[in-house]
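S.K.: kindly generate the corresponding structure for this input.
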Amino acid sequence: MQKINPFHLAFPVDDLDKARHFYGTVLGCAEGRSSPQWIDFDFFGHQIVTHLVSEKVIQHHNPVDSHQVPVPHFGVVLDWDVFHTFAERLKAAGVAFVIAPYIRFQGQVGEQATMFFLDPAGNALEFKAFQDIGQLFAK
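M.R.: So this is what the prediction gives:
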């Protein structure tokens, strides 16, 4: 398997102070460089940049495993134990889930733990984990 390199993602937020609190304090992402218009964060080893814009994010949904998955969304695949610890941290912080943590495709190819929630600007995030990481791209 090829080594996966960190990705870079830039996305809109409508309030940098709320973004700084949510990504830095609630999610625990270290802050990198910033300006009055953007903030870099270390998002589980990947670089994300929150850019200040005036519009709200428009959400759509697609059905997946009896849930309405928000589109667009972004996130990362975590280790199984890290996912569950992180989910408990989010619950304790009062994060409102779009799709609460559960096991998707239970007993099927691609079985995974997953959860979805929104940042303060309405950007959808998905975190997932596999007991068998070989199921990540399984058909």
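S.K.: use CA for all of it now, contacts and neighbours both
M.R.: Noted.
S.K.: count of neighbours near Ile58?
M.R.: As a burial measure, Ile58 scores 10 neighbours (other Cα atoms under 10 Å).
S.K.: kindly report the same for Gln106.
M.R.: 12.
S.K.: again, but for the one 10 residues further on
M.R.: Using other Cα under 10 Å, Phe116 has 20 neighbouring residues.
S.K.: for it, which residues are in contact?
M.R.: Val69, Phe97, Val98, Ile99, Ala100, Pro101, Ala124, Leu125, Glu126, Phe127 (Cα atoms under 8 Å, 6 or more residues apart in numbering).
S.K.: excluding chain neighbours, what is closest to the second one?
M.R.: Excluding its sequence neighbours, the residue lying closest to Phe97 (Cα to Cα, 6 or more residues apart in numbering) is Phe117, at 4.5 Å.
S.K.: compare with the first, here's sequence two:
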Amino acid sequence: MPVQPFHLAFPVDDLDAARAFYGGLLGCAEGRSADHWIDYDLYGHQIVAHLAPGRGGRQASNAVDGDEVPVPHFGVVLAMDDFHALAARLRAAGVAFIIEPHIRFAGLPGEQATMFFLDPSGNALEFKAFADIGQLFAKQ
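M.R.: Here you go, the predicted structure:
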């Protein structure tokens, strides 16, 4: 079955800051917008930043392979080269990582590159990549 794009709506405190982060730093093309929301193309998936001051941000975490993974979070699975290019762009921009880019589950089924960081409203994002995309749903 071909991969279908997903749709995700999330809260932000400031639409100008969201534009700078999602459109500028992450390079997401802007789609439709209004005075209280903006559509973005996140690697072929539709995400929508909705103005809702005070509603975003990290609320909890779960331990995963030695890291405290923020909950909730969202992001996409990238090709390995795209993952490394994005990590370099984020580092060059001075983004503070919650979880630095690294390999998780090394040598195990599901081995993956992963990184976590926050948008300006405190929403946690994860980007990951697999050397073997066939391992995406591999069980430990």
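S.K.: sorry, back to before: check the fit of the one helix or strand the residue nearest to Phe97 of the first structure maps to onto the second structure and give the mean distance.
M.R.: Using DSSP states H and E, Phe117 of the first structure maps to strand 112-118. Compared with the second structure after fitting, strand 112-118 of the first structure deviates on average by 0.2 Å (mean Cα distance after the TM-score superposition for the first structure).
S.K.: and that strand, which stretch of the second structure?
M.R.: Strand 112-118 of the first structure corresponds to residues 112-118 of the second structure when matched by TM-score structural alignment.
S.K.: Asp67 of the second structure against Ile98, yeah?
M.R.: No - at 9.4 Å, Asp67 of the second structure does not count as touching Ile98 under the criterion of Cα atoms under 8 Å.
S.K.: look at those two and report which has more neighbours.
M.R.: More crowded of Asp67 of the second structure and Ile98, by other Cα under 10 Å: Ile98, with 17 against 13.
S.K.: how many degrees apart are the helix or strand containing that one and strand 112-118 in direction?
M.R.: Of the helices and strands defined by DSSP H and E, Ile98 of the second structure is found in strand 97-104. Relative orientation of strand 97-104 of the second structure versus strand 112-118 (axes from the mean of the first three to the mean of the last three Cα atoms, to 10 degrees): 180 degrees.
S.K.: quick one: buried residues of strand 97-104 of the second structure?
M.R.: Phe97, Ile98, Pro101, Arg104 (16 or more other Cα atoms under 10 Å).
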